[in-house]
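Asker: Fold the following, please.
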Amino acid sequence: MAVRAVGCCALELILTGDPVPAARAAEIGLVNAVVPAGELLDAARGLVDRIIRHAPTAVSACLRAVTPGINLPIDEGLAVEAACFAATVPTDGVREGLRRFLDRPAAG
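Answerer: Presented below is the predicted three-dimensional model:
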């Protein structure tokens, strides 16, 4: 007997309004991680720490590129991304990031 997948998770959730258990939300990519309630603040701080290691200009450019770009045709989305990247190139943050990248020991 052939088995076929049915539907789209997002559409199902929108149309049914069914609650989504945390494990299912993680399984379908709605959340990044599931942690015990007592560890939620530490997990959130860990995510923030990973983000703020990067230059604010770079983080801001990523947000400016992704947020509108997700709803654009691919060619327009890539143009938005390229413009955001180009705006970061002359910044100190990019120069510092490139210097750190080039100074890393070779993987191997």
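Asker: C-alpha from now on. contacts and neighbour counts both.
Answerer: OK.
Asker: Show the residue spans covered by the helices in this structure.
Answerer: For the chain, the helices defined by DSSP state H occupy 9-16, 22-27, 40-52, 56-69, 74-88, 92-103.
Asker: Could you list the buried residues of the third one?
Answerer: Meaning helix 40-52. residue 43 (16 or more other C-alpha atoms under 10 Å).
Asker: Distance check, residue 57 against residue 63.
Answerer: 10 Å (C-alpha to C-alpha, to the nearest Å).
Asker: who's more crowded, these two?
Answerer: Higher neighbour count among residue 57 and residue 63: residue 57, with 17 against 13, using other C-alpha atoms under 10 Å.
Asker: Enumerate every residue touching the more buried one.
Answerer: Shown in contact with residue 57 (C-alpha atoms under 8 Å, 6 or more residues apart in numbering): 88, 91, 93.
Asker: Sequence B follows; please return its structure for comparison with A:
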Amino acid sequence: MPKVIYEKRGQIAYVTLNRPEVHNAIDTETDELLFEAWTRFRDDPEVRVAILTGSGDTTFCAGADLKTHVDSWLNAGPDLGRSVLEKGFAGRITRGLHRTPKPIIAGLNGWVIGGGIELALACDIRVASERANFGFFHIRRGMHFADGGIVRLVNTVGVGIAMELELMGEPIDAQRAKEIHLVNRVVPHDQVISTAEEIAAKILRNPRAAVESAKQTILEVIGRPLDDQLRLECLYGYATMGDPEIVERKEEFIQRRDQDRATTNSDT
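Answerer: This is a model prediction of the structure:
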């Protein structure tokens, strides 16, 4: 069986880590296969959303397979950071393909450990099984996040919580992850993928140009001064107005032909 399974169903691409015998740890071959999968997703005009999950029933991803990664890291010398700067981890969506404008939903079906947390954070929306746990054990082995994990952790949960998680090296369960906004939803174990598909369906009902522009805008404004954020939001937001699908949606709304109209007592 392939170490990464890529399936296309309608407008959704399903990417599955498929090494359950090693808790879906990412070795160098899996990393390359993920790069191929994410590139295919990015370049395929027929798919608009991806759902990422892990095979098996206990683990989403145990991070890097240390048997294939660590020796090369230890022997690389001080230029290691420069050598991997454009590559990132887990197929490049942590750094390199992180600007893919199409939304990616993570279905976290079990343990999420080390680099697996970085991979989950690189996704745009995270749905966790009630059985999921997040293991920040890498600090115990003398390593900290280096492929976007610290950056995205701070942006997602804030400085104080990021300090606690990254410095203590303790695991947290799904409910704690939900409380600190590390995940968007916690659902029964057998509903992880169906919930991800429900979210994907709601994304897909919206015009593509607006969805992709919104994602790009969010990524652009993170960490910038307020005036820069406001400027970028304006430039991105109004740039989509001439898109044919958005023009048609406007006419549908004006003529009351839109099928998912949200009505109020004042709607006329």
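Asker: I'd like the helices of the first structure as JSON lines, with distance to residue 33 of the first structure appended.
Answerer: Output for these, formatted as JSON lines (distance: least, C-alpha to C-alpha, whole Å):
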{"stretch": "helix 9-16", "distance to residue 33 of the first structure": "18"}
{"stretch": "helix 22-27", "distance to residue 33 of the first structure": "6"}
{"stretch": "helix 40-52", "distance to residue 33 of the first structure": "9"}
{"stretch": "helix 56-69", "distance to residue 33 of the first structure": "21"}
{"stretch": "helix 74-88", "distance to residue 33 of the first structure": "27"}
{"stretch": "helix 92-103", "distance to residue 33 of the first structure": "28"}
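Asker: Quick one: closest of the ones you listed to residue 34 of the first structure.
Answerer: helix 22-27 (6.4 Å; C-alpha to C-alpha).
Asker: Other residues contacting the closest one?
Answerer: 31-34.
Asker: which one of those residues sits closest to residue 53 of the first structure?
Answerer: residue 32 (18.8 Å).
Asker: aligned partner of residue 20 of the first structure in the second structure?
Answerer: Taking TM-score structural alignment as the criterion, the aligned counterpart of residue 20 of the first structure in the second structure is residue 172.
Asker: Same check on residue 32 of the first structure?
Answerer: Pairing criterion TM-score structural alignment: the partner of residue 32 of the first structure within the second structure is identified as residue 184.
Asker: What number of residues are in the vicinity of its match?
Answerer: 14.
Asker: With residue 80 of the first structure instead?
Answerer: When neighbours are counted by other C-alpha under 10 Å, residue 80 of the first structure comes out with 19.
Asker: list the contacts for the closest residue to it other than its chain neighbours?
Answerer: Spatial nearest neighbour of residue 80 of the first structure, excluding adjacent residues (C-alpha to C-alpha, 6 or more residues apart in numbering): residue 65 at 5.7 Å. Contacts here follow C-alpha under 8 Å, 6+ apart; on that basis residue 65 of the first structure touches 77, 80-81, 84.
Asker: Can you tell me what residue 65 of the first structure aligns to in the second structure?
Answerer: Match for residue 65 of the first structure (TM-score structural alignment): residue 217.
Asker: Could you pull out the strands in the second structure for me?
Answerer: 4-9, 12-17, 49-54, 59-61, 104-108, 111-113, 125-129, 133-135, 172-173, 185-187 (DSSP state E).
Asker: residue range for the third one in the first structure?
Answerer: Translated: strand 49-54 of the second structure. So strand 49-54 of the second structure sits over no part of the first structure, by TM-score structural alignment.
Asker: just to revisit the earlier point, can you redo the contacts of residue 57 of the first structure as CSV with neighbour count and distance to residue 51 of the first structure?
Answerer: Formatted as CSV, these follow (neighbours: other C-alpha atoms under 10 Å; distance: C-alpha to C-alpha, whole Å):
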residue, neighbour count, distance to residue 51 of the first structure
88, 17, 17
91, 13, 18
93, 16, 14
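Asker: Name the member of those with the shortest distance to residue 103 of the first structure.
Answerer: For the contacts of residue 57 of the first structure, the residue nearest residue 103 of the first structure by C-alpha to C-alpha is residue 93; the value is 15.2 Å.
Asker: corresponding residue for residue 10 of the first structure in the second structure?
Answerer: Residue 10 of the first structure maps onto residue 162 in the second structure, by TM-score structural alignment.
Asker: Also residue 77 of the first structure?
Answerer: In the second structure, residue 77 of the first structure lands on residue 229 (TM-score structural alignment).
Asker: right, and that match touches residue 221 too?
Answerer: Yes - with contact defined as C-alpha atoms under 8 Å, residue 229 of the second structure reaches residue 221; the gap is 4.8 Å.
Asker: Overlap of the contact sets of the two?
Answerer: Common neighbours of residue 229 of the second structure and residue 221 are not found (criterion: C-alpha under 8 Å, 6+ apart).
Asker: Stretch 42-54 of the first structure maps to which residues in the second structure?
Answerer: Counting by TM-score structural alignment, stretch 42-54 of the first structure corresponds to residues 194-206.
Asker: what's that stretch in contact with?
Answerer: If you take C-alpha under 8 Å, 6+ apart as the criterion, stretch 194-206 of the second structure is touched by 11-12, 48-49, 51, 105-107, 127, 187, 211.
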